[in-house]
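Student: My questions are about this predicted structure, shown below with the sequence.
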Amino acid sequence: MRTKVWALALLTAVATGCADDTAAQAGPGDCMVSRSEGNKTLSDDFRIVDCGAPEAAYQVAMRLDSSTTHCGTNTYGYATSSQRRGSGWRLCLSLNAKVGDCFHQEVGFPTGRAGKVACGPSATYRVTKVIEGIDSQDACGPDAVTPVRNDLSRPLVLAYPKPPHTICTDGI
């Protein structure tokens, strides 16, 4: 009888996606979506989705062994397992973007939430170029700037060292 109960519980968890869609299970290459709005960075605020899903705004670039270790640049968003000093883990998140995608950005980089949206009034910026294999601050032209908290209307260059790629945007 106990075996049947455990089997039913496991089957239910798998069928509802509870067993494998949490940020705790995420690793490099997995795509994520934010469950909420604002600048929350705890893992409960994210879930794993298929990278081709329209809402898949982030891709995990790195998984670090401490929730207080920094991702290296202010281009990465992040999700942490804990706010306690040194415990847990941190996911470093790059945008999961292709040319033509539009995003609504709340607050700014790196703690603000980005979500894929239809291009239009709710969009903060549109992706104009994605360059795989390099992370270059100069790849998007002389007018592009690195993300500055709360000024996302200018052309941006998002240079990610791991894995190396650069995303260029323009304000909408």
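Tutor: In hand now; what should we look at? Residues are numbered from 1 along each chain as shown.

Student: For the rest of this, base every contact and every neighbour count on C-alpha atoms.
Tutor: Noted.

Student: At the geometric centre of this protein, which residue do we find?
Tutor: Y58 (2.8 Å; CA atoms, centre = their mean).

Student: these two touch, right, it and L93?
Tutor: Yes - using CA atoms under 8 Å, Y58 is in contact with L93, at 5.8 Å.

Student: L156 against I172, yeah?
Tutor: No - using CA under 8 Å as the test, L156 is too far from I172 to be in contact (11.7 Å).

Student: more neighbours, the two?
Tutor: Ranked by neighbour count (other CA atoms under 10 Å), L156 and I172 place L156 first, with 26 against 17.

Student: tell me the contacts of the residue nearest to the centre of the chain?
Tutor: If you count contacts by CA atoms under 8 Å, 6 or more residues apart in numbering, Y58 has them with 31-33, 93-96.

Student: What of F103?
Tutor: Per CA under 8 Å, 6+ apart, neighbours of F103: 114-119, 123-126.

Student: for Y76, same thing?
Tutor: By CA under 8 Å, 6+ apart, the neighbours of Y76 are 92-94, 109-110, 160.

Student: Take this one as well and set it beside the first:
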Amino acid sequence: MSARVTRLAVLLGLVLVLSGVGAVLVLHFSAEGAQRLGVGDCVDLTGRGVVVLDCSATGSRYRVAKVIAAADASCPTGDYDWISQEHSRLADHTLCLMPNAREGDCFAGGDGSRYAELSRIGCDGEWTVRVGRVVEGRADRALCTAPQGFARVFTEPAATLCFLKP
């Protein structure tokens, strides 16, 4: 064989090896997506699954409260929304989700009971609920006393969100 054919064969072999390594990495990280998600990460749910967003982004409706390494697991006691393996990126995991809400945030849509129906908006518009108080470190409905509001309580991590209705 000539030197040119030998170099071409070596180059082709390297391309095939690198392509195989790349494919393995893509498959691994697609299947292990939930392991990359951690407590405190902000996400949104779409028809395509879980999308990781910056916590200050308007569309980041959820914050990951707990990642459980089982698809059929239950979230801790509290008012969590959750998502499990039906989305391929989660593999065999359950994500326990709480609203990504800061004091003063306003949301429109739904009745306030399902976060997936809510969209963060400016408070100068027609809002459905406003976050009146966020208490980190305590899970206690009694912390929310507004007559036109309701509480959402989470035990892991402990937090109480007090929502107000217009």
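Tutor: Looks like it arrived, so ask away. Everything numeric in this text was worked out from a predicted model, so none of it was measured.

Student: now the contacts of F103 of structure 1 as JSON lines including distance to K4 of structure 1 and neighbour count?
Tutor: Converted to JSON lines, the contacts of F103 of structure 1 look like this (distance: CA to CA, whole Å; neighbours: other CA atoms under 10 Å):
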{"residue": "A114", "distance to K4 of structure 1": "42", "neighbour count": "26"}
{"residue": "G115", "distance to K4 of structure 1": "41", "neighbour count": "21"}
{"residue": "K116", "distance to K4 of structure 1": "42", "neighbour count": "23"}
{"residue": "V117", "distance to K4 of structure 1": "43", "neighbour count": "20"}
{"residue": "A118", "distance to K4 of structure 1": "46", "neighbour count": "14"}
{"residue": "C119", "distance to K4 of structure 1": "49", "neighbour count": "16"}
{"residue": "A123", "distance to K4 of structure 1": "49", "neighbour count": "18"}
{"residue": "T124", "distance to K4 of structure 1": "50", "neighbour count": "23"}
{"residue": "Y125", "distance to K4 of structure 1": "51", "neighbour count": "25"}
{"residue": "R126", "distance to K4 of structure 1": "51", "neighbour count": "26"}
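
Student: Which pair of the residues you listed spans the longest distance?
Tutor: A114 and C119 (13.7 Å; CA to CA).

Student: Got a quick PyMOL command for the buried subset of the contacts of Y58 of structure 1?
Tutor: Buried residues among the contacts of Y58 of structure 1 (16 or more other CA atoms under 10 Å), as a PyMOL selection:
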select buried, resi 31+32+33+93+94+95+96
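
Student: overlap between the contacts of Y58 of structure 1 and structure 2?
Tutor: On the basis of both residues aligned by TM-score structural alignment, their matches' CA atoms under 8 Å, what survives of those in structure 2 is 31-33, 93-96.

Student: So C75 of structure 2 sits against C96, correct?
Tutor: Yes - checked against CA under 8 Å, the pair C75 of structure 2 and C96 is within contact range at 5.7 Å.

Student: Next, show the common contact partners of those two.
Tutor: Common contacts of C75 of structure 2 and C96, defined by CA under 8 Å, 6+ apart, comprise 66, 68, 82.

Student: out of the residues you listed, which are inside strands?
Tutor: Among the shared contacts of C75 and C96 of structure 2, DSSP state E puts 66, 68, 82 in strands.

Student: which of C75 and C96 of structure 2 has more neighbours?
Tutor: Each of C75 of structure 2 and C96 has its neighbours counted (other CA under 10 Å); C96 has more, 25 against 22.

Student: What is the nearest of the contacts of F103 of structure 1 to A19 of structure 1?
Tutor: Among the contacts of F103 of structure 1, and counting by CA to CA, the member closest to A19 of structure 1 is G115, at 23.9 Å.

Student: how about that closest one, what's its match in structure 2?
Tutor: Per TM-score structural alignment, the equivalent position to G115 of structure 1 in structure 2 is S119.
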